[in-house]
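> My questions are about this predicted structure, shown below with the sequence.
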Amino acid sequence: MQFRQKALSKLQSPEELELPVRFARPQGRFVLAVTALVITAAGFWALTGTVTDRLTAPGILTHAQGRYLLQSPVAGQVTEVLVTEGTRVAAGAPLVVVRTAQGDRPVRAVAGGRLTALLARTGSVVTTGADVATVERVTDPDDPLMAVLYVPGGDTGSLRVGATVDVSVRSASRSTYGALRGRVASVGGAPQTPGQIAGFLGDEGLAAEFTRQGNPVAVLVSLELPPASDGSPRTAASGTPVTGAVHLSAHRPVDWLLP
């Protein structure tokens, strides 16, 4: 009690009342002002700004009609190759000649297009159903390339025709050349099986890769190709693997906080 009375009497002393009052230092006022400014700016952005979600999926550059894998209808030895890769072939045109027990038999193109890969060589032995060539269905040499993205079936509900897409070509440097821009042209109605994808791409290996996590939905993207430049994505050929980022609907950040 004795110490308490001394402390109270000291606080009531006139000498203590005459001491100057200390205000906040200039540094403290600056920090307070900056904090208030940041909070105000964050609140303004949350109310007026927008955030766009993105959906990323693997895909490939191709033409709209895809390609097909030509298989030999007979067994025998390839005695002659009549075409070279990259050339255009007409429907029914002979590509290779196979010598069978019944004589020489030509293997003909099922549909017209561009020969992208020749799998049979002179002297090789083929069996019935063996892969001979891959032909891309191209009716016009000026038909533009498109990107086909394979999106997991459960993620397509938010996709809309016309949505912007950033397409990165894996064989090109994105930091140097950026990404191809495009728009969603169509969204498949149902997931595709490995057989359907292989039938469109003419490649069972790619079909297995795209269906590794389940049967996906095919999303066709029309590309806005930039002028050609050496090494840029514009020079990428059909069959080049790509990754597409689809821009989904935009929303305000404050919507995350509202019920």
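Looks like it arrived, so ask away. Numbers count the residues shown, from 1 in each chain.
> alpha carbons only for contacts and neighbour counts from here, please
Noted.
> which residues in the stretch 1-150 of the chain form helices?
Remark: helices assigned in the stretch 1-150 of the chain by DSSP state H, counting those that start in this stretch are 2-11, 14-17, 26-48.
> Would you mind telling me which of those helices is nearest A147?
A147 lies closest to helix 26-48 among the helices of the stretch 1-150 of the chain, at 34.2 Å (C-alpha to C-alpha).
> Second structure follows, compare the two:
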Amino acid sequence: MVTIRFRSKALDRLNQRDDLDAPAELTRPRTWIALVVVAVLVVGGGVWAMNAELPRKVAASGILTYSEGSFSLQSPVSGQINGVYVDQGDTFPAGTPIFSVQVGKRVEVVKAITGGRITAMLGKLGQVISAGSELAVVERIDGKNDQLVAVLYVPTTDAGQVRKGSQVDLAVRSAPAQEYGVLRGVVQSISQFTESRQQITDFLGDDQLGEQFSSQGQPLKVVVKLLPRQTASGYEWSTQSGPPFRIDSRTLVDGALYLPPIKPIDWVVL
């Protein structure tokens, strides 16, 4: 004879009546709270995505110079330099004698074809040169009151949304931004076509700069007008006074060009 033993809990459960008419509890209160929190977050996120504006900017390197750029003064003849009539930093009008070169028994005078300022003296007294040798780098300026501009070379992949009048911040390498802040400016013009290495070299009068600014491909040239202000440098800075010294041309800068802000919802739409 087989004896079957039941656990007391199982027997009690068999004796209980079925509560078929009792209301079923679908969710607990804490679940409702969680759903409400999620709904608030979704609605709040949607409102933020449609109304918030996120700032954007493009980074580019460049140089402080004058709007007409620079050129390399070359010797038209071969011979020996026997006269140097200007010093580095001198400003002069067009037609000023810069060098004289002894060619056999005659002397050839090398004159400036335009007014400017010597930023680099390459030829030296007594130096033997050949035709085409670079004697000096000359900035094209009309006078000492000409205003500097910043020329930035922006990669084409980033330049599409840069606009005339956009704000620009310039970190000047000769004036640490941690101490003096950044130089303020606005976009004055944007080149319609990309610039080759040779075009950059011709504008700046420096082959090394041409190579540096075109190392990642042919960029677009963006000219930035510096905002004037009564400071030691003559321009506006993010700090109250900026550096206590003059900022000269041929100084390298790192620029941040601010683009029109974008709404987060545009990312979803795009």
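Happy to help now that I have it. Since the structure is predicted, the reported quantities are computational estimates derived from the model, not experimental observations.
> Got a TM-score for the two of them?
The TM-score (TM-score structural alignment, normalised by the length of structure 1) is 0.82; 244 aligned residues with a C-alpha RMSD of 3.1 Å.
> if we can go back for a sec, would you format the helices of the stretch 1-150 of structure 1 as TSV with mean neighbour count and distance to A163 of structure 1 included?
Putting those into TSV (neighbours: other C-alpha atoms under 10 Å; distance: least, C-alpha to C-alpha, whole Å) gives the following:
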stretch	mean neighbour count	distance to A163 of structure 1
helix 2-11	10	73
helix 14-17	10	72
helix 26-48	12	22
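> In CSV, list the ones you listed along with distance to R67 of structure 1.
Shown next, in CSV, are these (distance: least, C-alpha to C-alpha, whole Å):
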stretch, distance to R67 of structure 1
helix 2-11, 94
helix 14-17, 94
helix 26-48, 47
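> how near is the closest residue to V187 of structure 1 other than its chain neighbours to P144 of structure 1?
The shortest distance from V187 of structure 1 to any non-neighbouring residue, by C-alpha to C-alpha, 6 or more residues apart in numbering, is to V219 (4.6 Å). Distance check for V219 of structure 1 against P144 of structure 1: by C-alpha to C-alpha, to the nearest Å, it reads 16 Å.
> sorry, back to before: surely the residue nearest to V187 of structure 1 meets D155?
No - using C-alpha atoms under 8 Å, V219 of structure 1 makes no contact with D155, being 11.4 Å away.
> between the two, who's got more neighbours?
Ranked by neighbour count (other C-alpha atoms under 10 Å), V219 of structure 1 and D155 place V219 first, with 21 against 13.
> Need the counterpart of the more buried one in structure 2.
By TM-score structural alignment, V219 of structure 1 lines up with V222 in structure 2.
> That match: what secondary structure?
With DSSP: H, G, I helix; E, B strand; the rest coil as the basis, V222 of structure 2 sits in strand.
> again, but for Q199 of structure 2
On the three-state scheme (three-state DSSP), Q199 of structure 2 is labelled helix.
> so what's the equivalent of V125 of structure 1 over in structure 2 up against?
In structure 2, V125 of structure 1 lines up with V128, judged by TM-score structural alignment. V128 of structure 2 makes contacts with 78-81, as judged by C-alpha atoms under 8 Å, 6 or more residues apart in numbering.
> Would you reformat these as a markdown table and include neighbour count and distance to F71 of structure 2?
Below are those laid out as a markdown table (neighbours: other C-alpha atoms under 10 Å; distance: C-alpha to C-alpha, whole Å):
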| residue | neighbour count | distance to F71 of structure 2 |
| --- | --- | --- |
| S78 | 17 | 20 |
| G79 | 20 | 22 |
| Q80 | 19 | 22 |
| I81 | 23 | 20 |
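> Out of these, which is nearest to F99 of structure 2?
When the contacts of V128 of structure 2 are ranked by distance to F99 of structure 2 (C-alpha to C-alpha), I81 comes first, at 7.0 Å.
> Burial check on the nearest residue to the closest one once chain neighbours are set aside, number of neighbours?
Excluding its sequence neighbours, the residue lying closest to I81 of structure 2 (C-alpha to C-alpha, 6+ apart) is V101, at 4.4 Å. V101 of structure 2: 25 surrounding residues under other C-alpha under 10 Å.
> And V101 of structure 2, what's its match in structure 1?
So V101 of structure 2 corresponds to V98, using TM-score structural alignment.
> can you check P55 of structure 2 too?
Using TM-score structural alignment, P55 of structure 2 pairs with T52 in structure 1.
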